[in-house]
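S.K.: Only the shape, not the letters, is given here:
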């Protein structure tokens, strides 16, 4: 079965977007009557959400829902896909909003998929706002639970923004995700970051300005401590960068758009391989020049998602069939 992300039957982009929004709204309203605890189990099978705005609606209506295909705690990995995939959402979002597109595609392809809501309170749609080391400890407990439930030895992490950058890197280095002395004991094999906030998010000058003016603590009172943690020169950034970008035994992939308006300048997202690690830095526009995705829509960009599949299973990588992907909407 092809692993290339699929799109709906051809019709106008506006018609497709409106239909997607309507369907996602109906799904979200149906979920709204369930309890937050129900989000820990699998959702009924649904079609992939191909539009970021549609997923935002679902995530706002029921912020603790699992994305389709995720969090089936009875799932057992196969020989073809022996490592569960843990999806880590971005700052100020949640698992459903971020992964309603990718999660069902992974599940359809035979992966065990898990997508926690972290760094926020139940019932609040804007998660991933807490101090990054605290969120990393939360993910450490979650990964341990996934390994115990599935019987797997390792997981692969796929994250967006904070979820693909500083937070999982903190987990790998300081919260038990890796064992530098014996990398074979690592709990994580791959880290794949979509627009990862690896070396400071200048936010098209806003973050640089708030840092220069000493306003990050004030901004974090409103936006959460994760805001200050991801700013250039933050204590979290300098602590992580002090001993290099990577951990032995982990394969890293960054998938970056030149049009990113949040993690700027965009080369801040790239990593440099240290001893015993492998890094592949991918600039989307070098593969698909017409790709117009920016920071928000990259998680709903079929070109970027094919690169995620290729990074998860390099032995069966497929060419990227470049499609037009638009800001905010993806494609």
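M.R.: Nice, I can see it. This one's a predicted model, so the numbers in the text were calculated from it and none came from an experiment. Numbering: from 1, shown residues only.

S.K.: switch to C-alpha atoms for all contacts and neighbour counts from now on
M.R.: OK.

S.K.: tell me the SS of residue 246?
M.R.: Secondary structure state of residue 246, per DSSP: H, G, I helix; E, B strand; the rest coil, is coil.

S.K.: got another, please set it beside the one above:
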């Protein structure tokens, strides 16, 4: 795929960009199209997605989805600008194979607030291929925990990992991203918890709130049942506001407590009810 006029050039070998995407069940032209999963800092595609409902149940949930994930280099600890290339390059390739001609993006943490947004910002030609973008605990405006993380990395690794420094609130990276891409560039839903251990602030001026997006803070302190996430796609986002789901949502708490997405506390019957 050649760079389109108006898009940033790719600095990574194109074959390396393409080979970073893995679709565990292949692409079967499922009716719901292709869903690209983007992991967060310090993780891999397999660690974040393979054993949760995104990898296990989403392919078989009506109407059916072709699920793929991207493995960003060095557990997404490198320059986030480079990580974004892996998303920007593969969106049109996956869209060409998708039954809908488009791709849905679901990302977590850095893979929600930085990499996809940067790709949509600096490769504007790919926006036409994105049907929706769902961010889970996305740090669109950075995190106040960045300096603490960098301090420990300075001591242990003789320097802060690039993407960790870039996710720190007030970084030059975020300044550049939000100067051009400080609002939703495609249909976007941002879902977050008020009590995230890493992505903060989320109570006053929440970092996960993106202008122009549907921003949802799902929290109910009165209940102790916790879900680290829910199966999210275009259909579910629509259903979140339906009368059938309101009673269910009032009895559960969405919690994205760690920067590495953990296996989700959901059963096959739960998924069937949600979808």
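M.R.: Cool, got the structure. Keep in mind it's a predicted model, so treat the numbers as computed, not measured.

S.K.: which stretches of structure 2 form helices?
M.R.: 14-19, 45-49, 53-56, 80-97, 110-113, 115-122, 146-157, 162-166, 172-181, 234-239, 246-249, 268-274 (DSSP state H).

S.K.: Show me which residues of the first one are buried.
M.R.: If I follow you right, that is helix 14-19 of structure 2. Using 16 or more other Cα atoms under 10 Å as the burial criterion, the residues of helix 14-19 of structure 2 that qualify are 17-18.

S.K.: How about the longest one?
M.R.: When neighbours are counted by 16+ other Cα under 10 Å, the buried residues of helix 80-97 of structure 2 are found to be 80-95, 97.

S.K.: how far apart are that helix and its match in structure 1?
M.R.: Its aligned residues in structure 1 lie a mean 1.7 Å from helix 80-97 of structure 2 after superposition (mean Cα distance after the TM-score superposition for structure 1).

S.K.: Nearest residue to the middle of structure 1?
M.R.: For structure 1, the residue nearest the mean C-alpha position is residue 159 (2.4 Å; Cα atoms, centre = their mean).

S.K.: isn't it right up against residue 192?
M.R.: Yes: between residue 159 of structure 1 and residue 192 there is a contact at 6.3 Å, judged by Cα atoms under 8 Å.

S.K.: Identify the contacts common to the two.
M.R.: Listed contacts common to residue 159 of structure 1 and residue 192 are nil; contacts here mean Cα atoms under 8 Å, 6 or more residues apart in numbering.

S.K.: Among the helices of structure 2, which comes closest to residue 27 of structure 2?
M.R.: helix 80-97 (7.2 Å; Cα to Cα).

S.K.: quick one: the closest one to helix 115-122, angle?
M.R.: Counting by axes from the mean of the first three to the mean of the last three Cα atoms, to 10 degrees, helix 80-97 of structure 2 lies at 80 degrees to helix 115-122.

S.K.: so helix 80-97 of structure 2 corresponds to what in structure 1?
M.R.: Mapping helix 80-97 of structure 2 onto structure 1 (TM-score structural alignment) gives residues 132-149.

S.K.: quick one: contacts of the matching stretch?
M.R.: So stretch 132-149 of structure 1 is contacted by 73-74, 84, 86, 114, 116, 118-119, 128, 153-155, 166-168, 170-171, 175-177, 225-226, 229, 236 (Cα under 8 Å, 6+ apart).
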